[in-house]
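> just need the structure, nothing else, for what follows:
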Amino acid sequence: MSLHRALTGRVVIATHNAGKLREMQELLAPFGIEAVSAGALGLPVPDETGHMFAENAAIKAHAAAKATGLPALSDDSGLCVDALDGAPGLFTADWAGPNKDFYAAMERVMRELEKREAPDRRAHFVSALVIAWPDGHEELFEGRVFGQVVWPPRGDKGFGYDPMFQPDGFAETFGEISSDEKHGIDWSKPQPSGLSHRARAFVKLAAGCLHRV
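Sure thing, here's the model as predicted:
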């Protein structure tokens, strides 16, 4: 018997990020889940006061579930660069500033590496997915993908830091990889997997809480 709670019907995606919303809708599509964003519902962005990705994801999910009376799914994710002691990490979005200028954020990553004279370009993306229900029940799933940061950025696909992140085993960055290749999941396999951190977390979520239609 599963120890997880099934997610069905309508769910709020607790984000105001159009790129993140698009990825979540694509991942949820095979499961017949109707997804609406917190942004579309006019919900405020809660203060992310956690010290871990999972904590911030939970803050956003519970706020949306409480405000709407619907289950809410939140992702908190970030780029962690080894030579920068894991930065930008929890401050991945903050480095882009109020105007969400991610090219400037990518430039900052490289400036910080150059200031440290760090030849190490190893990095990884983390995704923490939290589903929260209005009664306070919560489910957490995490995924990671490892690779390196490159300069200059390459490609115009994806969003955020994607153009500067090259996953292990690929010559292309996330900015050059198609949406299907980045987080597409072959559900016909006994143990389905995806490339991106969000896809890897979602595979775990689907195994616990979703049923294909």
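> use CA for all of it now, contacts and neighbours both
Fine.
> any chance you could map the strands in the chain?
10-13, 34-37, 72-81, 122-132, 138-149, 165-167 (DSSP state E).
> what helices or strands is the third one leaning on?
By that I understand strand 72-81. Counting contacts by 3 or more Cα pairs under 8 Å, 6 or more residues apart in numbering; DSSP states H and E, strand 72-81 packs against strand 10-13, helix 53-68, strand 122-132.
> how about 10 Å then?
strand 10-13, helix 18-28, strand 34-37, helix 53-68, strand 122-132, strand 138-149, helix 197-209 (3 or more Cα pairs under 10 Å, 6 or more residues apart in numbering; DSSP states H and E).
> so which of those comes closest to residue 155?
strand 138-149 (13.4 Å; Cα to Cα).
> measure residue 72 to residue 22 for me?
16 Å (Cα to Cα, to the nearest Å).
> want to put them side by side, so please do this one too:
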Amino acid sequence: MNKLVIASNNQGKLREIQALLTLLNIEVLPQASLNISEADEPHFTFIENALAKARHASLHSGLAALADDSGLCVEGLQGRPGVYSARFADMINPDGCAETNADKINRDEKNNLALLSALAGQSNRSAYYYCALVLVRRHDDPQPIIAEGIWSGEILTAPRGSNGFGYDPLFLDLSHHKTGAELSPDIKNKISHRGQALQQLMIKIKALKV
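Model (predicted):
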């Protein structure tokens, strides 16, 4: 396998995945470069959604495909936002106006504000990022390669840092005492949920010689 479609249009995820997969001399193609639409994510689990996205990208490209489904799980919110992390603000305010291009740019900020609002007065701010990576060699692959990663921390009351994306400005890594947005990309890629899952995936790819 020397070419792989990434079933994501999230630029932050694409950067992190490309940074590691290039080490395996695998050419990485974002699905948007092949005019592949985003797949539906109707499931309640990260793995099911990742599998649906990987199969969709492989079906429409004829290539092997890798999908990531990941999110933030907060203990004080009974695991929310979870699989709805990318659209948490819409869940909090489902009657909001239709999203414009400007809104899409500010989606991370809106989700962070929604998270802070949901946690107002909550003493338990423990949380973890979870990542499920699913690789299919063809769209009907009967044995998808699955890798997982968990990054534990807690949610701050105000954002810090300018790196990263998503909830990174609010997510405090307890071992470095920095938020995901304060960590350098190199450090984050080593310790994050996605970094852990990618390292696990690379081991499985090498072992299976796919």
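> re earlier: who has more neighbours out of residue 72 and residue 22 of the first structure?
Under the criterion of other Cα atoms under 10 Å, the comparison of residue 72 of the first structure against residue 22 puts residue 72 first, with 32 against 14.
> who's in contact with the more buried one?
Counting by Cα atoms under 10 Å, 6 or more residues apart in numbering, residue 72 of the first structure touches 7, 10-15, 35-38, 58, 60-66, 130-134, 138.
> try residue 103 of the first structure
Neighbour list for residue 103 of the first structure: 95, 96, 109, 153, 160, 161, 163, 164 [criterion: Cα under 10 Å, 6+ apart].
> adding distance to residue 171 of the first structure and neighbour count, write the residues you listed out as JSON lines.
JSON lines is the format used below for those (distance: Cα to Cα, whole Å; neighbours: other Cα atoms under 10 Å):
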{"residue": "95", "distance to residue 171 of the first structure": "26", "neighbour count": "21"}
{"residue": "96", "distance to residue 171 of the first structure": "26", "neighbour count": "19"}
{"residue": "109", "distance to residue 171 of the first structure": "20", "neighbour count": "20"}
{"residue": "153", "distance to residue 171 of the first structure": "13", "neighbour count": "20"}
{"residue": "160", "distance to residue 171 of the first structure": "19", "neighbour count": "23"}
{"residue": "161", "distance to residue 171 of the first structure": "16", "neighbour count": "23"}
{"residue": "163", "distance to residue 171 of the first structure": "12", "neighbour count": "26"}
{"residue": "164", "distance to residue 171 of the first structure": "12", "neighbour count": "25"}
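> turn those into JSON lines, columns for distance to residue 103 of the first structure.
Shown next, in JSON lines, are the contacts of residue 103 of the first structure (distance: Cα to Cα, whole Å):
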{"residue": "95", "distance to residue 103 of the first structure": "10"}
{"residue": "96", "distance to residue 103 of the first structure": "8"}
{"residue": "109", "distance to residue 103 of the first structure": "10"}
{"residue": "153", "distance to residue 103 of the first structure": "8"}
{"residue": "160", "distance to residue 103 of the first structure": "8"}
{"residue": "161", "distance to residue 103 of the first structure": "8"}
{"residue": "163", "distance to residue 103 of the first structure": "9"}
{"residue": "164", "distance to residue 103 of the first structure": "9"}
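> quick one, which of the helices and strands packed on strand 72-81 of the first structure is nearest to residue 47 of the first structure?
Closest approach to residue 47 of the first structure among these (Cα to Cα): helix 53-68, 8.0 Å.
> what packs against that closest one?
Where contact means 3+ Cα pairs under 10 Å, 6+ apart, helix 53-68 of the first structure is packed against strand 10-13, strand 72-81, strand 122-132, strand 138-149.
> make it 6 Å
strand 72-81, strand 122-132 (3 or more Cα pairs under 6 Å, 6 or more residues apart in numbering; DSSP states H and E).
> between the contacts of residue 103 of the first structure, which is nearest residue 177 of the first structure?
Ranked by distance to residue 177 of the first structure (Cα to Cα), those are led by residue 163 at 9.4 Å.
> surely that closest one and residue 175 touch.
Yes - using Cα atoms under 6 Å, residue 163 of the first structure makes contact with residue 175 at a distance of 4.0 Å.
> give me the most central residue, the second structure.
residue 70 (3.7 Å; Cα atoms, centre = their mean).
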